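J.: Dropping a prediction and its sequence here:
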Amino acid sequence: MSIVLSAEKLVKTFPGVRALDQATLTLTAGSVHALLGENGAGKSTLIKLLTGVYRPDGGRVLLAGPDGPQEVHFGSPQDAQRAGVGVVHQERNLIPAFSVAENICLQHLPRRKGLVDRARVRSEARRCLELLDVDIDPDTPVSRLSVAQMQLVEIAKALSADSKVLLLDEPTASLTGDEADRLYAIVRRLRDQGHAVVLVSHKLEEIFAVADTVTVLRDGRSVAEAEPLARHSRDQIVDLMVGRAYQEVRLPQRTVDPSAEPALVLDGVSTSAGHHDVGLTVRPGEILGLYGLVGAGRSELAKALLGLEQITAGEVRVHGKTARIRDVGDALRRHRIGYVTENRKEEGLFLDQTIARNIAVTVWRRLSRLGLVRDRAERALVADYTERLGIRLASPDQLAGQLSGGNQQKVSLAKWLAADCDILIIDEPTVGIDVRTKAAFHELIAGLAEQGMAILLISSDLPEMITLADRIAVMRDFAVAGELVNDHEYDRMSQAVIRLIHGSQEAA
């Protein structure tokens, strides 16, 4: 197979951090190449160099041309796109009010007599969607699409630019198992058509199902370079990623007092989002898992508890008292309820503010004197939580947007721990997080419950749910389909959960 792109000894340095240190990547036509590494290993930086977002401080990028490999210098993502290097980011980059066709052709709208040629726009969109065997009306507004459909439109957008190299960054992070299987069938089809597909994912079971070759980054360096994936076991790949033999974290053994007064009770709750007659109970020291398919209403229920959706019927009780929560600030100050959102970039963090400000934002009142936040107190707080959670940062003054995904999630969690919550809602805590950081998060969440915190855990990762939860409430169509006591036997529990999702009452 011919080499279509090679990155040689790439170096990229940010203030206080050497993100890439002589990293190398080689891609061949007609292959799926896995790019793996822990959060902070340099994967996102490498992708941004290959797509013109950043310029390298050292090394070079070569792209196949008619006269052999040629060194390229991309000044912008548009330059990379024109050269045939496309990317689909984990955070979707579509305009919701525009149609599918307009989004697909946005970077190169065909014109006729100075005006957009809408017939050609639709025709090009249909061509790209047909390449993926996707049946979506090109005139449909993107706002009406499911998450999975949006992901496919992103890929069609890259194909419209005639991408020879397609970079997929955590493509299944927001997809169900069936949707992920369909996406990977499309990835295999693109490979068979001659594309070089780069797959960045922390889901190793998916990597082993679809990838041909693998490059592993650790601390900005390539510790495995374009090696056949079949030569490696899962444990060997994990060892390459973390740099030492990896052992699963052992979670603390916990017991929940069934006679203790519940920290949080939902009694017959209905909401403006569409929930009906929801009943849940979480006791101190307990982890209640909330599981269901995408669109089952789990995150919307969490937002209703925080006053972001209206509760139209039923009652919410916090420590035995009826609670009418107006907003997130009210939930925190009056009821000590915290919420770690799944959407850390748009809802969980201020990406253009420092790490210190992000962690301290929930306790500014406590840290202030005469209306001014004391800098020394803020820094002491940040030092405490960066050490406790193992947040990797250059300094407290580093912008949150410069952190890796796993470290951003830790900062999002730290601000609620700093607020001393005793009820914590955690929504998709480990999406886009590497295997070691994920295990550390599991240990941390179990440790918080062991200390007496009541935790409502929302996760689409069934192994994670069975690992952590004491009980699992399964949601379907904005209602609780049933509840299970978790005995942590994976095969039995997963089958029981799946039966509830699909409407069988045998599991309840």
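T.: Looks like it arrived, so ask away.
J.: CA only for contacts and neighbour counts going forward, please
T.: Fine.
J.: for Arg357, what are its contacts?
T.: Counting by CA atoms under 8 Å, 6 or more residues apart in numbering, Arg357 makes contact with Glu378.
J.: Spatially, what comes nearest to Pro141 if we skip its sequence neighbours?
T.: Sequence neighbours aside, Ser99 is the residue nearest to Pro141 in space, at 4.1 Å (criterion: CA to CA, 6 or more residues apart in numbering).
J.: Hmm, the one you found is touching Asp137, no?
T.: No - between Ser99 and Asp137 there is no contact under CA atoms under 8 Å: 9.1 Å.
J.: More neighbours: which of these two?
T.: Ser99 (19 against 14; other CA atoms under 10 Å).
J.: Next, the contact list for the more buried one, please.
T.: Going by CA under 8 Å, 6+ apart, Ser99 touches 138-142.
J.: Could I get the full set of strands for the stretch 401-508 of the chain?
T.: 423-427, 454-458, 471-476, 479-485 (DSSP state E, counting those that start in this stretch).
J.: any idea which of these is most buried?
T.: strand 454-458 (a mean of 26; mean count of other CA atoms under 10 Å).
J.: what sits up against that strand?
T.: Here strand 454-458 has contacts from 263-264, 282-291, 298-299, 422-429, 449, 465, 469, using CA under 8 Å, 6+ apart.
J.: Quick check on those: which are buried?
T.: Buried by 16 or more other CA atoms under 10 Å: 263-264, 282-291, 298-299, 422-429, 449, 465, 469, out of the contacts of strand 454-458.
J.: Show me those residues that map onto helices.
T.: 298-299, 449, 465 (DSSP state H).
J.: Below is an additional structure, to be compared with the one above:
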Amino acid sequence: MTLFQASEIVKVFPGVRALDGVTLSLEAGSVHALLGENGAGKSTLIKVVTGLYRPDGGRLLLDGREVSFGSPHESASAGIGVVHQERNLIPGFTVGENIMLQKLPTSRGLIDRAAIRSEALRWLAELELDIDPDQPVTELSVAQAQLVEIAKALSVESRVLLLDEPTASITPNEAALLFRVVEKLKDDGRAVLFVSHKLEEVFQICDTVTVLRDGASVLSGGALSELTRDQVVDLMVGRVHEALNLPDRTVDTSVAPILELRGVGTATGHSEVDLTVRPGEIVGLYGLVGAGRSELAKALLGLDRITAGEVLVRGQAVKIRTVRDALRNHKIGYVTENRKEEGVFLEQSVARNIAVTIWDRLRKFLGYVPAKSETEMVKSYVEQLGIRIASPSQHAGTLSGGNQQKVSLAKWLAAQTEILIIDEPTVGIDVRTKDAFHTLIWDLAANGLAILLITSDLPEMITLADRVVVMRDHRIQGELPNTHDYDQMSQQVIRLIHATPSTLGAA
């Protein structure tokens, strides 16, 4: 039975036909994949379905009846839940308040906080999340926030649930929990739309697929059991995608580390962290949600207090107090996992975003930074990274996720960093752009850049890292040389993550 249908949907923005007659049908008791490259129209379609955008053509049907939503609240009230790729939690609220926001329980006209806590715990338990409902969402990691978003969507008890990149910032273990919930929703007769760039997940949990390319449906409702991965990628990009083939690259282990941590502890809770990164080396930092990987990176940049041990850069003990200090005095850059809030200025031009780290070099009399200087400097990085823009004056907020991530990376390259921390580099990025990013990161290391890579994507880690350092509970569990053999490495990494102190020697 078809629960929901978007029929011949058209959405036009000035100069762009974002959706051109797209059709999507969601069946009860089924998980449907929505695939396409960045900019294909997936997020635009979801925003039309949930009332953020009004369609310029076509119809939306729920239970066979035509519907029209003027806001996300209206679509939610009709039984359509959504988890967007961008975070939609309210920073000033607690976890429980965010989860229950659309139907806050009351008692005698007042907010019932005990009921909020009780109901929130119910939905957190569905995802097997050990998070306090009274905790402010500002204290959550990106991955924890993503899981709370999913709990929030489930709390509406939606008959139709739209998941836009739900596993982008979570590890395989957390994804497995989510997939169990999705299976339960499917068994309950609900319709689930699953948007992901991780094709292995799509083939694992989805029944049918719609593929968009350049705003149009090139496949609508195809059975995944009848398709191969190459056929799906061919539909997405218009040709069979070639497997990534990276050139040989070696690390000179006789060279002293450019970055070294000795017994580092932080105010966040890290303890006895030892870590080294050499020039030309990619060191991977892997762990489950809450392991403290991103928090450790931020402590290195002066965003959290280091309480014990020492940090050495080029063999000298340093105390880094700010991001500016890290960049100017130690040539350390940080590509954040949260590109939309921390990585780029969405309302500023591409030129300004890339040039921001070198304004001191470009500044003229009385602090004036000529736009021409910005533009000329930016051109080389746009070409080097393959950033697809209309002009350097284009606002970064109008770019696809992949191009925004390239802009975020370009500003650190422009600053001529020698140590680069890259946090979740390919979250929400399509398969072809992901391969381009992997090649780029590999080439940067080959040219001598020291890279500390944080990723929840284990295949990405095994593809790129020279060594894999595994963290749990803000401590280093162990370190593995990377053989780039996925089966072997994945087993060793997972074993190390779950090893107890008594079995670490055997792991």
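T.: That came in fine, so what should we check first? Predicted model, so just to flag it, every value in this text is computed and none were measured.
J.: what's the TM-score for these two chains?
T.: TM-score for the superposed chains, counting by TM-score structural alignment, normalised by the length of structure 2: 0.91, backed by 502 aligned residues with a CA RMSD of 2.7 Å.
J.: So which residues of the stretch 1-150 of structure 1 form helices?
T.: In the stretch 1-150 of structure 1, the segments counted as helices under DSSP state H, counting those that start in this stretch are 43-50, 77-82, 100-104, 118-131, 147-160.
J.: which bit of structure 2 covers the second one?
T.: It refers to helix 77-82 of structure 1. Counting by TM-score structural alignment, helix 77-82 of structure 1 pairs with residues 72-77 of structure 2.
J.: Mean deviation, that stretch versus structure 1?
T.: Once fitted to structure 1, stretch 72-77 of structure 2 is off its aligned match by 1.7 Å on average (mean CA distance after the TM-score superposition for structure 1).
J.: which of the residues in that stretch are buried?
T.: 72-73, 75-76.
J.: What of stretch 360-369 of structure 1?
T.: 360-364, 367.
J.: Relative to Arg92 of structure 1, which of those is nearest.
T.: Val361 (27.4 Å; CA to CA).
J.: any idea how far the aligned partner of that closest one in structure 2 is from Glu226 of structure 2?
T.: By TM-score structural alignment, Val361 of structure 1 lines up with Val356 in structure 2. Distance of Val356 of structure 2 to Glu226 of structure 2, computed by CA to CA, to the nearest Å: 49 Å.
J.: what does Pro392 of structure 2 give?
T.: 44 Å.
J.: who's more crowded, the two?
T.: Between Pro392 of structure 2 and Glu226, Pro392 has the larger neighbour count (other CA under 10 Å), namely 20 against 8.
J.: Residue in structure 1 paired with that one?
T.: Looks like Pro392 of structure 2 aligns to Pro396 there (TM-score structural alignment).
J.: Repeat that for Val311 of structure 2.
T.: Using TM-score structural alignment, Val311 of structure 2 pairs with Val316 in structure 1.
J.: Determine the three-state secondary structure at its match.
T.: Using DSSP: H, G, I helix; E, B strand; the rest coil, the secondary structure recorded for Val316 of structure 1 is strand.
J.: Not counting its neighbours along the chain, what's nearest it?
T.: Leu266 (4.8 Å).
J.: what residue of structure 2 matches up with that neighbour?
T.: In structure 2, Leu266 of structure 1 lands on Leu261 (TM-score structural alignment).
J.: So for Ala119 of structure 1, which of the strands of the stretch 401-508 of structure 1 sits nearest?
T.: Here strand 471-476 is closest among the strands of the stretch 401-508 of structure 1 (CA to CA), at 40.8 Å.
J.: matching residues in structure 2 for that closest one?
T.: Here strand 471-476 of structure 1 aligns to structure 2 at residues 467-472, judged by TM-score structural alignment.
J.: Give me the contact list for the matching stretch.
T.: 282-288, 290-293, 461, 476-482, 493, 496-497.
J.: ok so, going back, same list (the strands of the stretch 401-508 of structure 1) but as CSV, adding distance to Thr213 of structure 1.
T.: Output for those, formatted as CSV (distance: least, CA to CA, whole Å):
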stretch, distance to Thr213 of structure 1
strand 423-427, 33
strand 454-458, 33
strand 471-476, 37
strand 479-485, 40
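J.: residue contacts, the residue nearest the centre of structure 2?
T.: With distances taken as CA atoms, centre = their mean, Val427 lies nearest the centre of structure 2, 3.0 Å away. Contact analysis of Val427 of structure 2 by CA under 8 Å, 6+ apart lists 168-169, 337.
J.: Just the helices from the stretch 201-350 of structure 2, written as ranges.
T.: According to DSSP H, counting those that start in this stretch, the helices that the stretch 201-350 of structure 2 contains are 229-237, 293-300, 323-330, 350-355.
J.: which of these sits most buried?
T.: Burial of those is given as mean neighbour count (mean count of other CA under 10 Å); helix 350-355 ranks first at a mean of 27.
J.: That one vs structure 1, average offset?
T.: Helix 350-355 of structure 2 sits 1.7 Å off on average (mean CA distance after the TM-score superposition for structure 1).
J.: Give me the residues contacting the helix or strand just after that helix.
T.: Per DSSP states H and E, the first helix or strand lying C-terminal to helix 350-355 of structure 2 is helix 359-362. Residues from elsewhere that reach helix 359-362 of structure 2, judged by CA under 8 Å, 6+ apart: 369-370, 373-374.
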